[in-house]
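*Asks:* using only what follows, build the 3D model:
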Amino acid sequence: MMNETIQANSQVLLHFSILLEDGSAAESTKVHNKPAKFVMGDGSLTPSFEKCLLGLSAGDKQKFTLQPEDAFGQPNPDNIYHMDRTKFSADAPAEVGAILAFTNPDGSEIPGIVREVAGDSVTVDFNHPLAGQVVTFDVEILEVSAAS
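*Replies:* Model prediction:
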């Protein structure tokens, strides 16, 4: 069997961890030992993450450090909203640091982080929790195959 390298349309099975600058893992497939499977270009990963994987093959382990622009972007001030405290409940408390799911007009859900509570005004940040962070993408390629 030929050991395929990752191409623009490969199907890839890998373990990955996204590490913050302090070394803590923001996300890791190893926690539940459930490797991620996706097809390059399907939108699961950002183009910069995908670029890191090109040319790797099964058995390879690599670490890539990405600047915010290449990872989750810089925080966008337009993604920070001030909401009325009455919109919150015991199930979704207006507490600083709480990550809550909000429903978009189209019915999809988006996570928001409560940044500030002042009187009846609650500041909610809808930027990706890792926006503005330098991250290390630590991968272990388990399997590479041609996308069917």
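
*Asks:* can we go C-alpha only for contacts and neighbour counts from here?
*Replies:* Noted.

*Asks:* look up the closest residue to residue 136, ignoring the ones flanking it.
*Replies:* Spatially, and ignoring its direct neighbours in sequence, residue 136 is nearest to residue 65 (4.2 Å; CA to CA, 6 or more residues apart in numbering).

*Asks:* hmm, residue 71 and that neighbour touching each other?
*Replies:* No. Between residue 65 and residue 71 there is no contact under CA atoms under 8 Å: 9.1 Å.

*Asks:* quickly list what's touching both of these two.
*Replies:* Common neighbours of residue 65 and residue 71, counting by CA atoms under 8 Å, 6 or more residues apart in numbering, are 134-135.

*Asks:* quick one, which of these two is more surrounded?
*Replies:* residue 71 (22 against 18; other CA atoms under 10 Å).

*Asks:* tell me where this protein has helices.
*Replies:* 47-53 (DSSP state H).

*Asks:* longest strand of it?
*Replies:* strand 135-146 (DSSP state E).

*Asks:* any buried residues in it, and which?
*Replies:* 135-145 (16 or more other CA atoms under 10 Å).

*Asks:* need the residues you listed in a markdown table (columns: distance to residue 51).
*Replies:* As requested, the buried residues of strand 135-146 are arranged in a markdown table below (distance: CA to CA, whole Å):
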| residue | distance to residue 51 |
| --- | --- |
| 135 | 15 |
| 136 | 14 |
| 137 | 12 |
| 138 | 14 |
| 139 | 13 |
| 140 | 15 |
| 141 | 14 |
| 142 | 17 |
| 143 | 17 |
| 144 | 15 |
| 145 | 17 |
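
*Asks:* one more, so I can put them side by side:
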Amino acid sequence: MYSTKSLLCHMEIMLEDGSTADSTKASGKPARLNIGDNSLSPAFEAELEALKEGDKHKFTLQAVDAFGESNPDAIHYLDKTRFPADLKLEEGVIVSFAGPGGSEIPGIVREVAGDSVTVDLNHPLAGHNITFDIEVTQVL
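*Replies:* This is a model prediction of the structure:
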């Protein structure tokens, strides 16, 4: 076990097709990545451990080491009556559910068939191999 440290870094997250899923550069606010507190996968931490201020590093992680595999148990089939009447239910719409301790869990509508709505509570990037392009701005 090593001590924890944090990296402030600009990060671009890209999918297999090269499209950008997220980028801190758009907001101009770097992300804080905490190493050693178990918030990141061991494979992700291994890519970050040796980085210093000013370093740039690009790497790809398999789905299991990035945002996890898609879990079929996180796909739910719900009746339309469980949603607000004014909510336009269609494929791709993100809906929010109450989670433990008052947290919110986002779900993506995958299909609407009659009165049945298929909602996927997996992380939107689950099941994808992800490329990270990181530039360390500060080590804390």
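
*Asks:* circling back to that earlier point, tell me which of the buried residues of strand 135-146 of the first structure is nearest to residue 17 of the first structure?
*Replies:* Taking CA to CA as the measure, residue 17 of the first structure lies nearest residue 138 of the buried residues of strand 135-146 of the first structure, at 5.1 Å.

*Asks:* my read: that closest one touches residue 18, true?
*Replies:* Yes. If you go by CA under 8 Å, residue 138 of the first structure and residue 18 touch, sitting 6.3 Å apart.

*Asks:* coming back round to it: map the residue nearest to residue 136 of the first structure onto the second structure.
*Replies:* Matched to the second structure by TM-score structural alignment, residue 65 of the first structure sits across from residue 60.

*Asks:* closest to residue 84 of the first structure among the buried residues of strand 135-146 of the first structure?
*Replies:* Of all the buried residues of strand 135-146 of the first structure, residue 84 of the first structure sits closest to residue 135, with 33.5 Å by CA to CA.

*Asks:* OK, contacts around the closest one?
*Replies:* So residue 135 of the first structure contacts 18-21, 65-68, 71 (CA under 8 Å, 6+ apart).

*Asks:* and it, what's its match in the second structure?
*Replies:* Match for residue 135 of the first structure (TM-score structural alignment): residue 130.

*Asks:* that match and residue 106 of the second structure: what is the separation?
*Replies:* Applying CA to CA, to the nearest Å, the value for residue 130 of the second structure to residue 106 of the second structure is 20 Å.

*Asks:* over to residue 92 of the second structure?
*Replies:* Relative to residue 106 of the second structure, residue 92 of the second structure is positioned 12 Å away (CA to CA).

*Asks:* contacts only, for the residue of the second structure most remote from its centre.
*Replies:* Each residue of the second structure has a distance to the centre, and by CA atoms, centre = their mean the biggest one is for residue 114: 30.3 Å. Neighbour list for residue 114 of the second structure: empty [criterion: CA under 8 Å, 6+ apart].

*Asks:* picking up where we left off before, how far away from the center of its chain is the longest strand of the first structure?
*Replies:* Put simply, strand 135-146 of the first structure sits 15 Å off its chain's centre (CA atoms, centre = their mean, to the nearest Å).

*Asks:* and whichever residue in the first structure pairs up with residue 114 of the second structure, how far from residue 112 of the first structure?
*Replies:* Using TM-score structural alignment, the partner of residue 114 of the second structure in the first structure is residue 119. Shown here: residue 119 of the first structure relative to residue 112 of the first structure, a distance of 19 Å by CA to CA.

*Asks:* who touches stretch 95-108 of the second structure?
*Replies:* Contacts of stretch 95-108 of the second structure (CA under 8 Å, 6+ apart): 91-94, 109, 119-122, 124.

*Asks:* coming back round to it: and in the second structure, which of the contacts of residue 135 of the first structure remain?
*Replies:* Retained contacts for the contacts of residue 135 of the first structure in the second structure, judged by both residues aligned by TM-score structural alignment, their matches' CA atoms under 8 Å, are 18-21, 65-68, 71.
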